[in-house]
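Engineer: Have a look at this prediction, sequence included:
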Amino acid sequence: MSERTPTPGRELVAAFAIEGALLSCEPLKRGHIHDTFVASVETPAGPRRYVLQRINTHVFRDPGAVMDNLLRVTGHQRRALEREGAPDADRRALRVVPTRDGRAFQADEAGRPWRCFPFVEGTVSHERPAHAGQARAAALAFGRFARVLADLPPPPLHVTIPGFHDLAGRADALEASVRRDAAGRAGSVAREIDATRAWLERAAGFAGEAGLPRRPVHNDCKLNNLLFDAARDEALCVVDLDTVMEGCAAYDFGELVRTATCPGAEDERDLAGMRVLLPLHEALARGFLEGTGALLTAEERDSLGTAGARMALENAVRFLTDYLDGDVYFRVKGPSHNLDRHRAQLRLAELLHAERAALERHVRGAAR
């Protein structure tokens, strides 16, 4: 997916409950899925910035369900912050800016859904942790997020992406893409396909989820889905909440491990130079288990040691599937980008699996 959405103009901005004149609107260059912009507005109280985001309906087929979840989750977060007397609540939980007629999103002239949030000033995001303390702070924030949502009142959250972390389903989708060969690429990546099949067979021994509780989790706990206070380096606000729905705690911890313990990029091409930084994993384990507190069962804690390898493998499968389909899901920078991502993530799964004993030891130590 390489198409870009045109920059939103005054008419779209005016559809939201924002008082003031649009000064500028610039792309925010982050994320694989949505198109995001920062709008500067001259309000009666002075200049203010807002995030405008087009919901990708190829990925999220029901934007109404996405926004219903988001309103429920952020409202629950805010009530928890009020009970705790937390300072800067507006910087610790997202707030949806409604349209002028009270809806959660606005369709543009082409029917594309847009939503709006106040820009959280004085914050930064990180692709990877600069040190173990930052890794622990991130894991603590995501662990607390899961703990806060544990008492979210019924009904269950909408399923915004069916089968999102269904590894068996992802494997079936890969095989369907191999057979379909929509982009004519399958013959050139036969080695990668065979290697992925072998790892999927091997995963039966470490990626099982039978008997694990299903609970509201983020489902996409990358480090860059967390805003840090720019001055104090404090983890403030969990963002990108579109995938919040029922799942396993291991999905969240595993995605943190996948994205935070390897200094290489997600699309790293120097596979031989890739490595896992064990001190960062230990910090993640301590932060996540501190954040979740008494929430997790013994079985859930036991699943965390292999969670990183499981999530790296799942993403390797997804990237290879999208490559075979012609790059229709993830935004790419070139024709081999998804293939580069696949190779790097499969290599990371290998590295994390090789360190399984040490990673499980970290989790046991953090649980004491």
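Structural biologist: Thanks, I have the structure now.
Engineer: alpha carbons only for contacts and neighbour counts from here, please
Structural biologist: Will do.
Engineer: At which residues are the strands of this structure located?
Structural biologist: For the chain, applying DSSP state E gives strands covering 21-27, 35-43, 46-54, 106-107, 113-118, 123-124, 215-217, 226-229, 235-238, 245-247.
Engineer: In terms of secondary structure, what does the last one contact?
Structural biologist: Helices and strands in packing contact with strand 245-247 are listed as strand 215-217; criterion 3 or more Cα pairs under 8 Å, 6 or more residues apart in numbering; DSSP states H and E.
Engineer: make it 10 Å
Structural biologist: helix 63-84, strand 215-217 (3 or more Cα pairs under 10 Å, 6 or more residues apart in numbering; DSSP states H and E).
Engineer: Show me what that strand is in contact with.
Structural biologist: 66, 69, 73, 156-161, 164-166, 212-219 (Cα atoms under 10 Å, 6 or more residues apart in numbering).
Engineer: Contacts only, for H158.
Structural biologist: Contacts of H158 by Cα under 10 Å, 6+ apart are D62, G64, A65, V66, M67, D68, N69, T243, V244, M245, E246.
Engineer: The structure to be compared is supplied as follows:
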Amino acid sequence: MFENILRIYGLDPVTANVQQFGDGLINHTWKVNTPEQNYILQKVNSDVFKRPSDIDQNFSLLRTYLNKECPDYLFVSPVVATNGESLLHIDNGYYRLFPFIEGSVSVNVLTKKEEAFEAAKQFGKFTKLLNGFNVKELNITIPDFHNLALRYDQFTIACNEASAERLEKAAESIQFIKEHHGLVQTYNEILNNTAIPLRVIHHDTKISNVLFDDQYKGLCVIDLDTVMPGYFISDVGDMMRTYLSAVSEEETDFSKIAIRKEFFKAIYDGYMGEMQDVLTDAEKPYFVYAGKFIIYMQAIRFLADYLQNDIYYGAKYENHNFNRAITQITLLKQYIKLEPELLSL
């Protein structure tokens, strides 16, 4: 398989060395080492991304714009093969090749507020540089990805169809979600506010989607498959959800879940350092809401999946998605408790 792909990219499969790379959960990724240059090869998960060609077209549109308007920005986009294509359809799979950025490093576990600052700065910079881009030209690569109203409706359906046993176990969590339905109403207000624009949003701002230099200064953002039209609360909120707690969504000792206020400040300073003059006056008051928005939505998704017998995320052990939901609910409770302090930071 690799031999054919490498040849289409003009690489010699005899001198190339291909090894599995990273721990991404969606796409299959390999590093390709050659005597001349190193690359990253990916097989796009077409179960998640139903139309890989839409992603490829988004890359092309963004690359053309940034090359013209911001030529010094490090935009990591697919290599064009010898057949003129940047997305190969081979043996019912979709593949693309990226240049490997030598000297770059990535972070899988966030331990320093400085890293949070640099990451937030890079995600803010990405959206800022594309402020003049016509966002309506972008394809929607995952429809309704951050549609909180839809997720709540799906949760309601899950509650109506769940077994009595799972409903009983999740009763307290279900009640919490219902009591905070106001977060959905706020989301709908944002959608209906014409002063809050759609922007070019990454939608997956985990720390591993930022490249750093050897001094851990941010270089750029990567993994752009989820780049779509969206609202700034998606990127900010996802950073809140994944950066603020020292433990991950897989933690089962819920006493370890706590908000690191200094990391909130780092996110704010990094992101707003780039976006302060870009965000409208109508957007800025929703910065703290952004954290509630994404944490609440992820709690809903995990809880709904548990109620539907783990059909979406799957479960590695009994009550896996229930525990994940409790982790998000606990994080949200901590966040809401600290909200007055966060608003004043």
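Structural biologist: That came through fine. Quantities reported herein were computed from a predicted structural model and do not represent experimental measurements.
Engineer: Can you redo the strands of structure 1 as a markdown table, where the extra columns are mean neighbour count?
Structural biologist: Below are these laid out as a markdown table (neighbours: other Cα atoms under 10 Å):
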| stretch | mean neighbour count |
| --- | --- |
| strand 21-27 | 17 |
| strand 35-43 | 20 |
| strand 46-54 | 19 |
| strand 106-107 | 18 |
| strand 113-118 | 21 |
| strand 123-124 | 18 |
| strand 215-217 | 23 |
| strand 226-229 | 22 |
| strand 235-238 | 23 |
| strand 245-247 | 20 |
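Engineer: who wins for proximity to S336 of structure 1 among those?
Structural biologist: strand 35-43 (21.6 Å; Cα to Cα).
Engineer: who's in contact with the closest one?
Structural biologist: 3-10, 13, 18-30, 47-56, 114-119.
Engineer: between that strand and strand 46-54, how big is the angle?
Structural biologist: 160 degrees (axes from the mean of the first three to the mean of the last three Cα atoms, to 10 degrees).
Engineer: that older thread, tell me which of the helices and strands packed on strand 245-247 of structure 1 lies nearest to N315 of structure 1.
Structural biologist: strand 215-217 (17.9 Å).
Engineer: Distance check, the most centrally placed residue in structure 1 against L71 of structure 1.
Structural biologist: Geometric centre of structure 1, nearest residue: D220, 2.7 Å, by Cα atoms, centre = their mean. Using Cα to Cα, to the nearest Å, D220 of structure 1 is found at 18 Å from L71 of structure 1.
Engineer: got it, and V189 of structure 1?
Structural biologist: V189 of structure 1 is 43 Å from L71 of structure 1, by Cα to Cα.
Engineer: of these two, who's got more company?
Structural biologist: When V189 of structure 1 and L71 are compared on other Cα atoms under 10 Å, the one with more neighbours turns out to be L71, at 17 against 14.
Engineer: hang on, the earlier thing: of all the helices and strands packed on strand 245-247 of structure 1, which lies closest to K333 of structure 1?
Structural biologist: Nearest of these to K333 of structure 1, taken as Cα to Cα: helix 63-84 at 26.2 Å.
Engineer: Next, the angle strand 113-118 makes with that closest one.
Structural biologist: Interaxial angle of helix 63-84 of structure 1 relative to strand 113-118 (the same axes, to 10 degrees): 20 degrees.
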